[in-house]
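1. My questions concern the predicted model and sequence given below.
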Amino acid sequence: MADIRRSLFINFFASSGGTMVNFAVNLFLARLLSPAEIGVYSMTIVFVNIAHIFQDFGVASYLQREQELTQEKLRAAKGVFFTSSWLIAAAMYSGGDWFGRWFNEPQMTPVMKVLAIGFALLPFASISSALLTREFAAGKQAWVSAVSTVASSLTCISLAIMGFGTMSMAWAYLANIIACCLALIPFRPKYLPWLPSLRHWRDVVHFGMSSLLTNCLGAVNNSIPDILLGKLGNATQVGLFSRANSTVTIFFHIAGSTANYGSVSYISQAHHRGEPVGALVNKATALLTGIAWTALALTYVFSTEIILVLYGEKWLPSIPAMDGLLVACAVGTMFNYYPAAMAAIGKPYLAALPSAITLLSRIAFAFALFDGSIWSFSWVICAATLVATPVLIVQQRIYFHCGFTAVLAALWPSTAVAIICLIGAALLKMALPASLAPIFVLLVSALPLACLWYLSLRMTGHPLTDEIHKVASGLRMRAEQRWKTN
């Protein structure tokens, strides 16, 4: 457990650093590029995200879940990964013209072709990265992430200044993958064979087929808002909605990598030891919601200030979409570890049913309820999320032996903490002068709200309190040891 906490600690600061750099780049792009240019890239990248599922074919989860990895299994995993990746990359490259015509956005064609080139290079990095996650080697992955983030950011900023527009983000995507491949070379596991093989592909494909439908539906669910809005609306609305969504999920941009780091590997190991998965998932969800729900509550209160500080006035029309997205995100956080837990117990296909219900509901509600505004579209997304919730509750009770009462008992402290912080933030904002600049509103509010959050955790007996104390104790002991050494 100590090794896992250390890996999570390293991953948090590495991902936070990368997120800060990406935020800085996004701030620059938001002021230089138009919503339509960003919308074109958003509409294109969603298809790449869907293609990632078919390219991965469950190989990464297979490598993290498998109890014993032999040379034959590793070579087979590489063979399946390379075969699926190159076939899909070729299809993406040749289909770039069709995407541009279907959306009536010619700029999508060159973007798609550059992304396809990067897609073909992914297998050189993905196998090693999955094995490092299996080993909880967060320090090595942090270095790789730093190198790729710097390469991507410099490429994006330089090309945007030179007037490449949408293509600056496409070339940055390619630079990120190339840098990642090069940075992973020193950390390549010694036991990983060089040559791929398809001789023992059946085990890999069997697990991949089980998880493919679930992963594909999950990717489509994440992508369908941009696709539907791009078809029913326009690129400008896609850009505004995308900005609202990225603001709502700002917590997951900062800490999402840490929250999900090694989840399949950790839950799988616990399952192999015979530990109850339901209790483990409930505890992990309680820890996550203790931070995430408070972050969502504060995002609701300070939505205008966040948009103005991060992106500027021209993105204020994105604010109406945030209400429905905040509710949807709060509900989705309750089931964040559900797909990983299903994969860990060897039943990844079971997560396909709620994903399918959400997907079909989003499509049906979009055509029935969308009135041309991004506000209505955000509640379309929220309603579809709520429709699938009963199915998730029933499946958790059956396969994790965890009733909804136990879930509520685990989550009530997070609910109380979020409500207390929501009320406190609203009162604090009302007390501040209306003429105070948005950035100072956020800065002045940060420390008192952080103190209120910590006090709320202690008052409610939230399990996150113990984790905070353990991390603080560990840091204090290390500081004392270094002080004595010096």
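-> Looks like it came in fine. Nothing here was measured: the structure is a model prediction, and the numbers come from that model.
2. switch to C-alpha atoms for all contacts and neighbour counts from now on
-> OK.
3. so Leu449 makes contact with Leu422?
-> No. Using C-alpha atoms under 8 Å, Leu449 is not in contact with Leu422, being 9.4 Å away.
4. Just want to know which of these two has more residues nearby.
-> Neighbour count, other C-alpha atoms under 10 Å: between Leu449 and Leu422, Leu422 has more, with 23 against 17.
5. what sits against that one?
-> Contact criterion C-alpha atoms under 8 Å, 6 or more residues apart in numbering gives Thr294, Ala297, Leu298, Val301 as the residues in contact with Leu422.
6. do you know how far it is from Phe103?
-> Leu422 sits at a distance of 41 Å from Phe103 (criterion: C-alpha to C-alpha, to the nearest Å).
7. count of neighbours near the nearest residue to Asn26 once chain neighbours are set aside?
-> In this structure, Asn26 finds its nearest non-sequential neighbour in Tyr311, 7.9 Å apart by C-alpha to C-alpha, 6 or more residues apart in numbering. Neighbour count of Tyr311, defined by other C-alpha under 10 Å: 20.
8. is it true that Tyr311 touches Val25?
-> No. Between Tyr311 and Val25 no contact is recorded; they are 10.7 Å apart, counting by C-alpha under 8 Å.
9. Now the contacts of Leu422 in TSV, please, with extra columns for neighbour count.
-> Below are the contacts of Leu422 laid out as TSV (neighbours: other C-alpha atoms under 10 Å):
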residue	neighbour count
Thr294	23
Ala297	24
Leu298	20
Val301	17
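10. and the comparison structure, right after this:
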Amino acid sequence: MNRVRRAFVMASVEQYLSLIINFVLVATLSRLLTPAEIGIAVVGLGVCVITFSLREFFTAEFLVQRPAVNAEEVQSSGTILICACVMLGVGLMLAAPMLSRFYGEEGLQLFLAVMILATVIDTMSYPAVALLHRELDFGNTARIRVASIVAMAITTISLAAMGFGFMSYAWGNLVAACATTLMTSFIHPDALPTKPTVSAWRVVLDFGRFRGAAGIVDKIYEAIPQLVLGRFMPMSDVGLYSRMNAISGIPDKMLLSSVFSIAFPALADGVRNGRDVKRAYLHALRLICVIYWPALLLMALLARPVVNLILGPAWMEVVPLVRIVAVAGIFFFPVILTHPLLMATGKNKTAFVSNLTAKSSAAVILCSASMFGLTAMAWSQLVALPLQMIIALHYARKAVSFTWRDLAGAIGSSAIVTVAAMACPVGFTCWIRPDLDFTVLEFGAVLLLAFCGWLAGVLLTRHPVLSEMLNLLRLRQWIRSGEDRSAERAGERGFLQGTGQA
């Protein structure tokens, strides 16, 4: 368990540093670029996301799940991934002229060409990153991720300031890809495809067939509403939709991204070592809800000052949209964890079916709503996210056999803490600022009241998040962490020496 806690701390550090950098990036670019320029970049990125999601059929994540790995599997993973990526890049480059005409933007061709190069370079790092996840070495993962995003942010902002427009995003992604691959080559040189082989292709495809299909569904769900919106609405609307997602997704990035980063490796480690996965899953849901729910409701309450701070006064159109999506996000709590649970327990096909059912249904809802504009898309989340929650819980119950009473017991105390956290902020708002246009001091007062109420709720309910926080603060874990991680890495990397390919 100490390994998992250390991994969570390091993943959280990575996410918070990345979040701060992203705040700076989003805030700066929102002032340097127009909504239309941001919309073009979002469309280009969406096209690349959908195209290269096909790489997921050859994902390196099978290295995380397997009881033991060898050098042939690592080299096969890298070889197959790069070959697949190059083939997809050629196909996208041939389709680029047609896509440019479809969206009425000539510059999209160059954008796609640079993004293809960036993706090929980035793909070379995937096996190394998978091995780091297997080892729960999120310290090095954090260093790689933060260095990459810093390089991307500096490049993108500099080029945007020099007038490169939407192309700033493409060049920034290229620099980030180079930084990621360069760093992984130093940390895990054995994972680079220096000895191309496809000898382990059956293992790669056996894992990737369902994981890949699930990944494609995820990427399509993420990108297709924006692509549909870009076809039928002005590019400025795509820019507004992108910024709405950026702001309403702050609680996700702050609280859930680190959970998702370690969920599959941690649960897979638990399965390999015979631990109670059901208990771990319900405990994780309890910890997610106690922090995630109050954060979402605070985002809905403070949307106006947050948008003004991060995006600037020119983007105030997204404020009501952020409020709607933040409230809808309350239903997202089991979705983030169910897919890693199914993957860790070896139910790859079930994970795919679950993901396909949930995301395809939600995508139909969002794309249908996009025909009626941004507000309709925001309201449609109140249908799409509860639907995903129901489907996720259905398949999670089949995997670890918990009852509805077990679930209620797990998240009930988190609901009480959420009510305690929001009681004073809502009362303060009704009394002092019913128009929700908070000053800086009022903004700070709401946050302070929410924290005090949250802490009182945690103490009143004796919520386990308190003991988890205390565990994470114990210095003895950090004193031992260097030796523990070195021993763990040495054991994990021993397979290379055993095959004579170190």
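-> Looks like it arrived, so ask away. Note that this is a predicted model, so its numbers are computed, not measured.
11. What's the TM-score once they're superposed?
-> A TM-score of 0.91 describes the superposed chains when it is computed by TM-score structural alignment, normalised by the length of the first structure; 478 aligned residues with a C-alpha RMSD of 2.4 Å.
12. List which of the contacts of Leu422 of the first structure are still in contact in the second structure.
-> Mapping these onto the second structure (both residues aligned by TM-score structural alignment, their matches' C-alpha atoms under 8 Å) leaves Thr294, Ala297, Leu298 still in contact.
13. Just send the residues you listed back as JSON lines, with secondary structure too.
-> As requested, these are arranged in JSON lines below (DSSP: H, G, I helix; E, B strand; the rest coil):
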{"residue": "Thr294", "secondary structure": "helix"}
{"residue": "Ala297", "secondary structure": "helix"}
{"residue": "Leu298", "secondary structure": "helix"}
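14. Between those residues, which sits nearest Thr285 of the first structure?
-> Top of the list for closeness to Thr285 of the first structure, among these and by C-alpha to C-alpha, is Thr294 at 13.7 Å.
15. so what's that closest one up against?
-> Neighbouring residues of Thr294 of the first structure by C-alpha under 8 Å, 6+ apart: Ser414, Val417, Ala418, Ile419, Cys421, Leu422, Trp453.
16. Tell me which of the residues you listed fall in strands.
-> Cross-referencing the contacts of Thr294 of the first structure against strands under DSSP state E gives no overlap.
17. Now rank those residues by neighbours and give me the top one.
-> Looking at those with neighbours defined as other C-alpha under 10 Å, the largest count falls to Ser414 at 28 neighbours.
18. mind checking how far Leu447 of the second structure is from Gly39 of the second structure?
-> To Gly39 of the second structure, Leu447 of the second structure is 32 Å away according to C-alpha to C-alpha.
19. Give me the more crowded residue out of those two.
-> When Leu447 of the second structure and Gly39 are compared for neighbours, Gly39 comes out ahead with 27 against 17, by other C-alpha under 10 Å.
20. which residue sits closest to that one, ignoring its sequence neighbours?
-> If the residues on either side of it in the chain are set aside, Gly39 of the second structure comes closest to Gly239, at 4.1 Å by C-alpha to C-alpha, 6+ apart.
21. Then Phe438 of the second structure?
-> Distance criterion C-alpha to C-alpha, 6+ apart; nearest residue to Phe438 of the second structure, sequence neighbours excluded, is Pro305 at 6.4 Å.
22. ok so, going back, list the residues that contact the residue nearest to Asn26 of the first structure.
-> Taking C-alpha under 8 Å, 6+ apart as the definition of contact, the neighbours of Tyr311 of the first structure are Asn26, Leu27, Ala30, Arg31.
23. For the host helix or strand of Ala151 of the second structure, which helices and strands make contact with it?
-> When secondary structure is defined using DSSP states H and E, the element that contains Ala151 of the second structure is helix 138-161. If contacts are counted by 3 or more C-alpha pairs under 8 Å, 6 or more residues apart in numbering; DSSP states H and E, helix 138-161 of the second structure sits against helix 2-32, helix 126-134, helix 167-187.
24. Tabulate the ones you listed (JSON lines), appending mean neighbour count.
-> Below are those laid out as JSON lines (neighbours: other C-alpha under 10 Å):
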{"stretch": "helix 2-32", "mean neighbour count": "19"}
{"stretch": "helix 126-134", "mean neighbour count": "24"}
{"stretch": "helix 167-187", "mean neighbour count": "22"}
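25. Tell me which of these lies nearest to Leu436 of the second structure.
-> The stretch from those with the least distance to Leu436 of the second structure (C-alpha to C-alpha) is helix 2-32; that distance is 21.6 Å.
26. quick one: that closest one to the first structure mean distance?
-> Averaged over the aligned pairs, helix 2-32 of the second structure sits 1.6 Å from the first structure after superposition, using mean C-alpha distance after the TM-score superposition for the first structure.
27. immediately after that helix, which helix or strand?
-> helix 35-52.
28. angle of that following helix against helix 2-32?
-> Following axes from the mean of the first three to the mean of the last three C-alpha atoms, to 10 degrees, one obtains 140 degrees for the angle between helix 35-52 of the second structure and helix 2-32.
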